[in-house]
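Asks: coordinates only, no sequence provided:
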């Protein structure tokens, strides 16, 4: 891959929690080298309020997030993607659209914080734990010498990060 700006898509089924958190984190941590997007195979149409509270807890903007369909990113005129990561097991098992540009892909599965049953503080903690785990993975990816790795090595490295 050449030295350039990278587009990355985080995919989850509902696009209301994990993929939203990953989008916000990558846009902040990627420092302009990356533009992150998120989408879902079956978007809920809303962003989970705990995801927005967690973004605020991280000091990130909570504006502009919405639940989107992954087909939007396979349509003509959509951003050419360099990376596509699934962040939930359900989306990883689905047949994905054909992404223009044949992006590097990996599965970075995370437990669904939206599925946590308990008090409001317990639910918020689940979202914060998920965000911290995603942040670690994103930081590991950003530490890779992306522009000097061949495609196969890069593919292997991002898959390995998802297994951590």
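Replies: Good, I have the coordinates. Source: prediction; values computed, not measured. Numbering: from 1, shown residues only.
Asks: use CA for all of it now, contacts and neighbours both
Replies: Fine.
Asks: against residue 16, how distant is the nearest residue to residue 111 once chain neighbours are set aside?
Replies: In space, and not counting its chain neighbours, residue 111 is closest to residue 88: 7.1 Å by Cα to Cα, 6 or more residues apart in numbering. For residue 88, the distance to residue 16 equals 12 Å [Cα to Cα, to the nearest Å].
Asks: one more: residue 37?
Replies: 12 Å.
Asks: neighbour count for those two, which is higher?
Replies: Between residue 37 and residue 16, counting by other Cα atoms under 10 Å, residue 16 is the more crowded of the two (27 against 24).
Asks: tell me which element that one falls in.
Replies: Assigned by DSSP states H and E, residue 16 belongs to no helix or strand.
Asks: pretty sure it sits against residue 50.
Replies: No - taking contacts as Cα atoms under 8 Å, residue 16 lies outside contact range of residue 50: 9.5 Å.
Asks: enumerate every residue touching residue 128.
Replies: Going by Cα atoms under 8 Å, 6 or more residues apart in numbering, residue 128 touches residue 54.
Asks: ok, now how distant is it from residue 45?
Replies: Distance from residue 128 to residue 45, by Cα to Cα: 22 Å.
Asks: identify the residue nearest residue 16 in space, chain neighbours excluded?
Replies: Nearest residue to residue 16, sequence neighbours excluded (Cα to Cα, 6+ apart): residue 47, at 4.2 Å.
Asks: ditto for residue 92
Replies: Closest to residue 92 by Cα to Cα, 6+ apart is residue 86, at 5.7 Å.
Asks: how many residues are close by the one you found?
Replies: 27.
Asks: so who does it touch?
Replies: Listed by Cα under 8 Å, 6+ apart, the contact partners of residue 86 are 10, 11, 12, 92, 106, 107, 108, 109.
Asks: here comes the other one, which I'd like you to weigh against the first:
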């Protein structure tokens, strides 16, 4: 609580709760000098609240993101230490009348997995779709495999589609999962800077662990997205 209570660090955490950001974007968002923002980013990283990942599109850039699991655990511990009745229970709020579009480049790995996971976690209450700026001809076999083996979700009939295919629809939230799409085709409601798991190795067998890693991170982010979709007004006020 002491780490998060600093006004600037709290402002930075708040910005990163909405989207993964680069340092210069954080600087603009909080209105403080870059050296000061960088200092407090180091503090947040040392506490395990924030992590960083190099952009898969432009290696000179890096995206900072919240470690949602670590943040949740830390705040739960603080609440429980203050009073047992304050211990929060995540995942109870279920969204309705909300819509989300996930975007990446090929619509063959990250975005179809995100679409499937959100539909699964929301019990179909969220209207969700995915698309790609340059869609592939099929969903990657490893995406099909990890969804089936880890979550019991069948993606075999999923067909990648282009952004143009969903251009006639409106969505409450547009989330980019690919640095290239985010940096070339903006704006979006939020950005989750995730690596392309298919680029992790030369063979499907070798890249499968990266698909597991990306799917796990997507599932974590989506579980924390659900309360945001359920209470959008409260989230904006916070």
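Replies: Structure's in. What do you need? This structure is a prediction, so every number in the text was calculated from the model and none was measured.
Asks: doesn't residue 216 make contact with residue 114 of the second structure?
Replies: No - counting by Cα under 8 Å, residue 114 of the second structure stays clear of residue 216, with 10.2 Å between them.
Asks: which of these two has more neighbours?
Replies: For residue 114 of the second structure versus residue 216, the count of surrounding residues by other Cα under 10 Å is larger for residue 114: 26 against 14.
Asks: quick one: secondary structure of the counterpart of that one in the first structure?
Replies: Matched by TM-score structural alignment, residue 114 of the second structure corresponds to residue 22 in the first structure. Put simply, residue 22 of the first structure is helix when judged by DSSP: H, G, I helix; E, B strand; the rest coil.
Asks: for residue 22 of the first structure, what are its contacts?
Replies: Residue 22 of the first structure neighbours (Cα under 8 Å, 6+ apart): 10, 38, 131, 134, 135.
Asks: which ones among these map onto helices?
Replies: 131, 134, 135 (DSSP state H).
Asks: translate the second one into the numbering of the second structure.
Replies: Taking TM-score structural alignment as the alignment basis, one finds that residue 134 of the first structure is matched in the second structure by residue 218.
Asks: burial count for its match?
Replies: That count, for residue 218 of the second structure with other Cα under 10 Å as the rule, works out to 22.
Asks: so what's residue 5 of the first structure closest to, chain neighbours aside?
Replies: Setting aside the residues directly before and after it, residue 5 of the first structure is nearest to residue 33 in space (Cα to Cα, 6+ apart), at 5.0 Å.
Asks: residue 8 is in contact with the one you found, correct?
Replies: No - between residue 33 of the first structure and residue 8 there is no contact under Cα under 8 Å: 10.5 Å.
Asks: if we can go back for a sec, how about the match of residue 134 of the first structure, what does it touch?
Replies: Residue 218 of the second structure makes contact with 113, 114, 117 under the criterion Cα under 8 Å, 6+ apart.
Asks: what would the contacts of residue 22 of the first structure look like in CSV with distance to residue 74 of the first structure?
Replies: Shown next, in CSV, are the contacts of residue 22 of the first structure (distance: Cα to Cα, whole Å):
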residue, distance to residue 74 of the first structure
10, 13
38, 13
131, 26
134, 24
135, 26
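Asks: what about the strands in the second structure?
Replies: Remark: strands assigned in the second structure by DSSP state E are 50-54, 62-66, 98-104, 126-132, 173-176, 190-191.
Asks: save these as JSON lines, and put in distance to residue 80 of the second structure too.
Replies: Shown next, in JSON lines, are those (distance: least, Cα to Cα, whole Å):
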{"stretch": "strand 50-54", "distance to residue 80 of the second structure": "22"}
{"stretch": "strand 62-66", "distance to residue 80 of the second structure": "22"}
{"stretch": "strand 98-104", "distance to residue 80 of the second structure": "32"}
{"stretch": "strand 126-132", "distance to residue 80 of the second structure": "32"}
{"stretch": "strand 173-176", "distance to residue 80 of the second structure": "33"}
{"stretch": "strand 190-191", "distance to residue 80 of the second structure": "31"}
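Asks: in the first structure, what residue corresponds to residue 141 of the second structure?
Replies: Per TM-score structural alignment, residue 141 of the second structure is aligned with residue 49.
Asks: quick check: nearest residue in space to the most centrally placed residue in the second structure, chain neighbours excluded?
Replies: Computing the C-alpha centroid of the second structure and ranking residues by Cα atoms, centre = their mean puts residue 192 first, at 3.9 Å. Leaving aside its sequence neighbours, residue 192 of the second structure sits nearest to residue 177 (Cα to Cα, 6+ apart; 4.9 Å).
Asks: picking that back up, residues contacting the residue nearest to residue 111 of the first structure?
Replies: Residues in contact with residue 88 of the first structure (Cα under 8 Å, 6+ apart) are 11, 12, 13, 18, 107, 108, 109, 110, 111, 112.
Asks: so which of these is the closest to residue 141 of the first structure?
Replies: residue 108 (11.5 Å; Cα to Cα).
Asks: mind checking the end-to-end distance for stretch 192-203 of the second structure?
Replies: 25 Å.
Asks: can you check stretch 104-114 of the first structure too?
Replies: 28 Å.
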